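Undergrad: only geometry, no sequence info:
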């Protein structure tokens, strides 16, 4: 715990962000550093709650409750309060190899399950994590980790959070680890799926360089299954870990989906980040929203990232369509009790910027797209929608029902599909004849992670489907333990 009476004496103080009118002019990070004395005070708010639900990491009603990597949150909160920053850092990395990522992009299910949050504002756990790791880097406490060598060779396919986590842990127990990545830069969705203003790429590159200095090898611009067969890796390595993600985007089965100007959100975001890194957008190798009327189908984090990116391009207008109803402003205790993840309205950074620029929230709820219309050149010009309500069908399932007379036509030059992902791409699973589950993910039991093919393991979104970065990190840690057991008969990894 922090200070015994801290939760009664101090209010929650969130870290400040740069003003929207300033930050939309660049691609730099949003958050401003918090005064370390103020951070210590926030650590003092952690109470002696007896059972720290914040580090539980369980699924309740299909949503994360508590920290999936089981961070020792009360311990490092107390250490921050006492000013013992290096000890806090050591506690933090006992469970989380990459706090600089989760401290920036994790939605913080830990805070949703904070006992203090049951009756008042939860502890600023996410920001405490961010401040601990950034102070650790500033003080030089984060160094490469080299250990004895076992001479066992492991190939990891994919350098997203699951692949990096697996590589990190397999390396520290002495294995020879090579990570294969089809893009020109390592990091997977951390590099090309999350915009720079949310996670600056220098932060990803900083970690990659540390991993290289620790002895991990990265093979870039190499797509397993195409540039090199997956079977070749099986022949050359003692184990193969598949962490290629769930990158098959969910499409829209309506008239006009093939028109020019209709793009998957991930293609829009990836091209923007690559062009930004390559040339500060000077090469023009990206999908520009400048001067365009943008419509984004999907109301999640990816949709928010598309809003913010479109605004920085200089779009004329931006709207988000969400088929679900608008969440309540506060948790509804009867249907969404603590410590479940609180299902309440969140105004994220992209919406903040749209409100600042256009005077209103870009999100439109309970809307279904009926068709997309184009001009004589095959370019998008309109999106036709209808309002819906959710009703129970004869089987008791909630289904959408159109509201008569609610049809509407929206002018559009750019339509971005941000409706999630269907599962992993088929190339590697088909080549190796891997078993799939009912959602097309590669079949492997949680905490075992071994597929039906000998010495082939899988973890992260490729196994569980689209999920949080923090779940991918946890699965990378656990699959490393199972691979270590497979190769050595036992493992010191937990």
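TA: Looks like it arrived, so ask away. Computed from a predicted structure; not experimentally measured.

Undergrad: rest of the way, CA atoms for contacts and neighbours
TA: Noted.

Undergrad: who does the biggest helix by length in the chain touch, helix- and strand-wise?
TA: Identified as the longest helix of the chain according to DSSP state H is helix 469-488. If contacts are counted by 3 or more Cα pairs under 8 Å, 6 or more residues apart in numbering; DSSP states H and E, helix 469-488 sits against helix 99-105, helix 161-172, strand 456-458.

Undergrad: redo those as TSV? Include mean neighbour count and distance to residue 181.
TA: Conversion of the helices and strands packed on helix 469-488 to TSV gives the following (neighbours: other Cα atoms under 10 Å; distance: least, Cα to Cα, whole Å):
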stretch	mean neighbour count	distance to residue 181
helix 99-105	21	19
helix 161-172	27	10
strand 456-458	26	15
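
Undergrad: and the helices in the stretch 151-300 of the chain?
TA: 161-172, 189-192, 201-213, 230-236, 265-279 (DSSP state H, counting those that start in this stretch).

Undergrad: out of those, the one nearest residue 385 is which?
TA: Closest approach to residue 385 among the helices of the stretch 151-300 of the chain is made by helix 265-279 (19.4 Å; Cα to Cα).

Undergrad: wait, which of the helices of the stretch 151-300 of the chain is closest to residue 459?
TA: Closest of the helices of the stretch 151-300 of the chain to residue 459 is helix 161-172, at 6.5 Å (criterion: Cα to Cα).

Undergrad: just checking, what packs against the closest one?
TA: strand 153-157, strand 176-180, helix 469-488.

Undergrad: run a quick neighbour tally on residue 319.
TA: 20 (other Cα atoms under 10 Å).

Undergrad: in a strand, it, correct?
TA: Yes. Under DSSP: H, G, I helix; E, B strand; the rest coil, residue 319 sits within a strand.

Undergrad: okay, now the one to match up with it:
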């Protein structure tokens, strides 16, 4: 611990954000990092606690507290404080193969569990992580490390999202020959097409993909496993197959009028914008049109917020975001103590931008859609909404959100984006490999195991655990790589 009184001597500082009205002019990342000297003082705030919950990644009160990757956070915070950036990178890369991703898109479970947050502001661990990895790239510390010896074993990975990439990273470095199959035109999965550029610019993804290629990982694009390539062929050509295809089934809103034109799933909307942005800088106009439209976003999570921010950038006339659940408190409730994940209301970048442009927070709580109304041409033009209240279900005894009588209203909406989450793996893939699925249609494995019900077929990421965070997907990929390696070699040193 370099500065025992650092958390008293220095206030928490984070990167400067461009103002909402300035940043909506483009799709670029909008955080201006601290200088190295300022970031080092942020490292000094780490207390090197006797019990560092920040790196625990354990379940507390039915929620995860701390980093699922078990990053050695106090160690590299101390190294940042001392300006030993090379050693900090060495410690960070021991547990996290893609810190440039988590430092941008992770909700910072580590900071929520920081001891400093018990009675003050947490250490800016997420930005310390970003400073470490970006400095490592600038200093030439991040270099291809192809294995010196190949094992002669071949592994196919279906899906190039964070779980598939993490598994490929570790299995390749172990010496196995790894081929990653991706059904899209570019690798990255969720990182590429599920997360907008303003949160994760795609040259950051490309930079890592090029490193992995230089290390020997092969990427096969525009190839849909289970459709373009049969499961039997993969199992015949490879020693092991890892399914990391994500939780790709979007949850639908099944109400009258759903067939109206102008209603899209959020992932399709966001993907169309990102692809057009990469292909032509939006010049080809091959994305869902937004300009001048009254946008209704259904879903209050991160994806819903991304839809709000993207719609604002594309010139929406208005944006309304529906959230089924009640607004969370602004501060921790008594039944949600530290170091549990804080269940508090967060106003994210998209909501900030909508408020700046339209003069109010776009979110409406405890509200859902009961009907979509179309015009004579079949285009959605309005939506009927109803307020919800918490009631006990007489059959199950559980509390549910039920419509409140007399609260219906009709709002204008000529573009609807459904961001209601995902339901599990896609059936054509699981059917092709004949793997068992659970009641949520996630691929079934034993507790904390990655082997499926089919010999030599493994699974990881959202496809196994359901919709989750990028940091969890990386953890899943890392652990699945260990399981695959052990099954191939009889032991693992990953």
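TA: The structure has been received and is ready for your questions. Model, not experiment: these values are computed from the prediction.

Undergrad: follow-up on the earlier one: as CSV, the helices and strands packed on helix 469-488 of the first structure with distance to residue 354 of the first structure would be great.
TA: Listed next are those as CSV, based on distance: least, Cα to Cα, whole Å:
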stretch, distance to residue 354 of the first structure
helix 99-105, 20
helix 161-172, 30
strand 456-458, 39
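
Undergrad: for residue 377 of the first structure, find the nearest of these.
TA: Residue 377 of the first structure sits nearest to helix 99-105 of all these, at 39.8 Å, using Cα to Cα.

Undergrad: ok, and what's touching stretch 413-420 of the second structure?
TA: Outside stretch 413-420 of the second structure, the residues within contact range by Cα atoms under 8 Å, 6 or more residues apart in numbering are 250-253, 262-267, 269, 290, 293-301, 303-304, 307, 379-383.

Undergrad: highest mean neighbour count out of the helices of the stretch 151-300 of the first structure?
TA: When you average the neighbours per residue for each of those (mean count of other Cα atoms under 10 Å), helix 161-172 leads with a mean of 27.

Undergrad: check the mean deviation of that helix from the second structure.
TA: Mean deviation of helix 161-172 of the first structure relative to the second structure after superposition (mean Cα distance after the TM-score superposition for the first structure): 0.3 Å.

Undergrad: who's in contact with stretch 367-380 of the first structure?
TA: Contacts for stretch 367-380 of the first structure (Cα under 8 Å, 6+ apart): 254-257, 259-262, 321-324, 381-388, 412-415.

Undergrad: now, these that are in strands?
TA: Using DSSP state E, 262, 321-322, 381-388, 414-415 are the members of the contacts of stretch 367-380 of the first structure that sit in strands.

Undergrad: filter these down to the buried ones, ChimeraX style.
TA: Buried subset of those, written as a ChimeraX selection, criterion 16 or more other Cα atoms under 10 Å:
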select :262,321,322,381,382,383,385,386,387,388,414,415
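
Undergrad: still on that earlier bit, run the chain-centre distance for the longest helix of the first structure.
TA: Relative to the chain's own centre, helix 469-488 of the first structure is displaced by 18 Å; criterion: Cα atoms, centre = their mean, to the nearest Å.

Undergrad: next, the buried residues of that helix.
TA: Under 16+ other Cα under 10 Å, the buried positions of helix 469-488 of the first structure are 469-484, 487.

Undergrad: so which bits of stretch 135-143 of the first structure are buried?
TA: Applying 16+ other Cα under 10 Å to stretch 135-143 of the first structure flags 135, 136, 142 as buried.

Undergrad: any idea how far residue 75 of the first structure is from the last one?
TA: It stands for residue 142 of the first structure. In this view, residue 142 of the first structure and residue 75 of the first structure are 19 Å apart by Cα to Cα, to the nearest Å.

Undergrad: and residue 369 of the first structure, by the same measure?
TA: Counting by Cα to Cα - residue 369 of the first structure and residue 75 of the first structure are separated by 49 Å.

Undergrad: have a look at these two and say which one is more surrounded.
TA: Per other Cα under 10 Å, whichever of residue 369 of the first structure and residue 75 has more neighbours is residue 369, with 21 against 17.

Undergrad: mean shift between the one helix or strand the more buried one maps to and the second structure?
TA: Assigned by DSSP states H and E, residue 369 of the first structure belongs to strand 367-374. Superposed on the second structure, strand 367-374 of the first structure shows a mean distance to its aligned partners of 0.7 Å (mean Cα distance after the TM-score superposition for the first structure).

Undergrad: between that strand and strand 317-322, how big is the angle?
TA: 130 degrees (axes from the mean of the first three to the mean of the last three Cα atoms, to 10 degrees).

Undergrad: in strand 367-374 of the first structure, what counts as buried?
TA: Neighbour-count burial for strand 367-374 of the first structure [16+ other Cα under 10 Å]: 367, 368, 369, 370, 371, 372, 373, 374.

Undergrad: same question, stretch 410-417 of the second structure
TA: The neighbour-count check on stretch 410-417 of the second structure (16+ other Cα under 10 Å) flags 412, 413, 414, 415, 416, 417 as buried.

Undergrad: over to stretch 143-159 of the second structure?
TA: Here stretch 143-159 of the second structure shows 146, 147, 153, 154, 155, 156, 157, 158, 159 as buried, counting by 16+ other Cα under 10 Å.

Undergrad: what is the nearest of the residues you listed to residue 458 of the second structure?
TA: Nearest to residue 458 of the second structure among those: residue 157, at 9.3 Å, using Cα to Cα.

Undergrad: and that closest one, what does it touch?
TA: 164, 168, 178, 179, 180, 181, 241, 242, 243, 244.

Undergrad: for the nearest residue to residue 26 of the first structure once chain neighbours are set aside, give me its contacts.
TA: Leaving aside its sequence neighbours, residue 26 of the first structure sits nearest to residue 312 (Cα to Cα, 6 or more residues apart in numbering; 7.0 Å). Listed by Cα under 8 Å, 6+ apart, the contact set of residue 312 of the first structure reads 24, 25, 26, 27.
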